[in-house]
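**Q** Let me see the structure of the following:
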Amino acid sequence: MVVVGAWLVQDGAHGGLPPLPSPAQALVDGVIHPAALSGTPMAASAPVRVRIPGIGVDAPVAGVGLDGAGHLATPPDTDRNLAGWYRSGVTPGQRGTALLVGHVDTASGPAVFYGLGALRRGERIDVLRADGSTAWFMVDAVEVYAKSAFPSHQVYGRAPDAQLRLITCGGGFRRGEGYLGNVVVYAHLTGHRARA
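**A** A predicted model of the protein is given here:
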């Protein structure tokens, strides 16, 4: 966390703070209301790439675990265009809640999930998988949470269908502390393409 956001303190010329979601993109009454019916869950296969056309993301995915404090780890910050998948959880497209995490920025500038806060309900997320298939997801909501009030059960909890969460830092920045919260994108599987 010391490195993340450092470019803001050193040099604000990169565009300032990342976008925050508008209230219109929030969960309705704190509940996930999918914009469409969920697709049929897929068999397990590790993600290898994530594409989010609405914010220009096209990034490789690497497996991550938990850090020393038991929190979801992030991918190395040496590659700003790298997302992480929680490898002890379900794979994107499987029944349950799959987790992808990425840096919002690094000491050298904006990173892979810098634009998450600008996503809108109904936008598409494509996850390419090791078996050659692609899982298609639709954004249901985008929220920002203070780190002290992060709803772990809601974000990480089991789901009855195939869901996806994208997580990055956000919610304001304070010198010496870094980002004060997290941006979370809620999405559900709408369909898939089998091995090409």
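**Q** C-alpha from now on. contacts and neighbour counts both.
**A** Noted.
**Q** Show me the helices in the chain, by range?
**A** Ranges of helices in the chain, per DSSP state H, are 6-10, 152-156.
**Q** What is the neighbour count of the spatially closest residue to residue 173 that is not a sequence neighbour?
**A** Counting by Cα to Cα, 6 or more residues apart in numbering, the nearest residue to residue 173 once its immediate chain neighbours are dropped is residue 179, at 4.3 Å. Residue crowding around residue 179 was assessed by other Cα atoms under 10 Å; the count is 22.
**Q** Pick the most deeply packed of the helices of the chain.
**A** Most buried of the helices of the chain by mean neighbour count (mean count of other Cα atoms under 10 Å) is helix 6-10; its value is a mean of 17.
**Q** Give me the packing partners of that one, helices and strands only.
**A** With contacts defined as 3 or more Cα pairs under 8 Å, 6 or more residues apart in numbering; DSSP states H and E, the secondary structure elements packing on helix 6-10 are strand 105-106.
**Q** Which residues does the strand it packs on contact?
**A** The set of residues external to strand 105-106 that reach it, using Cα atoms under 8 Å, 6 or more residues apart in numbering, is 3, 4, 5, 6, 7, 77, 80, 111, 112, 113, 114.
**Q** Spit out the contact partners of the fourth one.
**A** This means residue 6. Here residue 6 is in contact with 106, 107, 178 (Cα under 8 Å, 6+ apart).
**Q** Next, the second sequence, to be compared with the first:
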Amino acid sequence: MRRRFRRTGTPGNAAIAAVTGLALCAGLWLLRDGVGTHAPPQPSAAQAHAGVDDRSGGRATVSAVPALPPSPPDRVRIPAIGVDAPLTGLGLTKAGSLEVPPADRKNLAGWYEAGATPGETGTAVIAGHVDNADGPAVFYSLGALRKGSAIEVDRRDGGVAVFTVHAVEVYDARDFPDARVYGAASRPELRVITCGGDYSRTTGYQGNVVVYAHLTGRR
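**A** Now for the predicted structure:
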């Protein structure tokens, strides 16, 4: 059942600006079948931020595309890696980390309801599983995404926000850059997050893959 959208204050991600990654990175598929050919792709160094002007978080960069008014997202598409998934609302766990969608719904992604909606000024956050017990999940191939790739988000107002990827990085949980990932932005930005990095059979994935994108179109 779709959650009712409620704006609880000024858009922002302050509640998750000091926590790390996602709530669950167990790697259920790898845990069942062992590490090897099943490991998801990880981003190369060539897909990382190119420099300070390429980074988000408080910079005075203005988008060439006007920001959109707030509207909840209903679907995300990433054609380059075959993603076409419905979205559900996400909150925070009791520990303060970002929730993830139910593990048994492998093609379901989620968006952080207390933050910006995709397309409005600020940093919108979408998250999903890399796998579940049955195999690859919605963001299994996220680490293979390249700069310049398009991300399309269907909004409940009938519009589509189109984002262009400007960086793809992987972080160890101990070094997760909360401010960079979740921090404020002066233009419409999007983060797409899943589990990634090294894998341990006892603790699961050791970090997260994060895609950075900014609004470049609307229709």
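**Q** would you turn the helices of structure 1 into TSV with distance to residue 92 of structure 1?
**A** What follows is those, written out as TSV (distance: least, Cα to Cα, whole Å):
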stretch	distance to residue 92 of structure 1
helix 6-10	31
helix 152-156	13
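**Q** Spatially central residue in structure 2, please.
**A** The central residue of structure 2, meaning the one whose C-alpha is nearest the mean C-alpha position (Cα atoms, centre = their mean), is residue 192 at 1.7 Å.
**Q** Could you pull up the contacting residues of whatever residue of structure 1 lines up with that residue?
**A** Aligned against structure 1 by TM-score structural alignment, residue 192 of structure 2 finds its counterpart in residue 166. By Cα under 8 Å, 6+ apart, the contact set of residue 166 of structure 1 is 99, 100, 101, 102, 184, 185, 186.
**Q** Next: residue 34 of structure 2.
**A** With contacts defined as Cα under 8 Å, 6+ apart, residue 34 of structure 2 is in contact with residue 201.
**Q** before we move on, what about residue 191 of structure 2?
**A** Neighbouring residues of residue 191 of structure 2 by Cα under 8 Å, 6+ apart: 123, 124, 125, 126, 181, 182, 210, 211, 212, 213.
**Q** So the nearest residue to the fourth one once chain neighbours are set aside versus residue 68 of structure 2, what's the distance?
**A** So the one you mean is residue 126 of structure 2. Beyond its immediate neighbours in the sequence, the residue positioned closest to residue 126 of structure 2 (Cα to Cα, 6+ apart) is residue 111, lying 4.3 Å away. Between residue 111 of structure 2 and residue 68 of structure 2 the computed distance is 17 Å (Cα to Cα, to the nearest Å).
**Q** what's the burial count for the counterpart of residue 73 of structure 1 in structure 2?
**A** Superposed on structure 2 with TM-score structural alignment, residue 73 of structure 1 falls opposite residue 99. A total of 22 residues lie near residue 99 of structure 2 under the criterion other Cα under 10 Å.
**Q** what's the answer for residue 176 of structure 2, then?
**A** By other Cα under 10 Å, the burial measure for residue 176 of structure 2, its neighbour count, is 18.
**Q** ditto for residue 175 of structure 1
**A** Each residue near residue 175 of structure 1 was counted by other Cα under 10 Å, and the total is 11.
**Q** Now the alignment partner in structure 2 of it: closest residue in space, sequence neighbours ignored.
**A** Using TM-score structural alignment as the criterion, the counterpart of residue 175 of structure 1 in structure 2 is residue 201. Counting by Cα to Cα, 6+ apart, residue 31 is the residue found nearest to residue 201 of structure 2 once chain neighbours are left out, at 5.8 Å.
**Q** ok so, going back, only whichever of the contacts of strand 105-106 of structure 1 are buried, select them in ChimeraX.
**A** The buried residues among the contacts of strand 105-106 of structure 1 can be selected in ChimeraX (16 or more other Cα atoms under 10 Å) with this line:
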select :4,5,6,7,77,80,111,112,113,114
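**Q** In contact with residue 117 of structure 2, which residues?
**A** In this structure, residue 117 of structure 2 makes contact with 70, 71, 72, 73, 124, judged by Cα under 8 Å, 6+ apart.
**Q** what helices or strands is the longest strand along structure 1 leaning on?
**A** The strand that spans the most residues within structure 1, counting by DSSP state E, is strand 178-193. Using 3+ Cα pairs under 8 Å, 6+ apart as the contact criterion, the neighbours of strand 178-193 of structure 1 among helices and strands are strand 134-146, strand 162-174.
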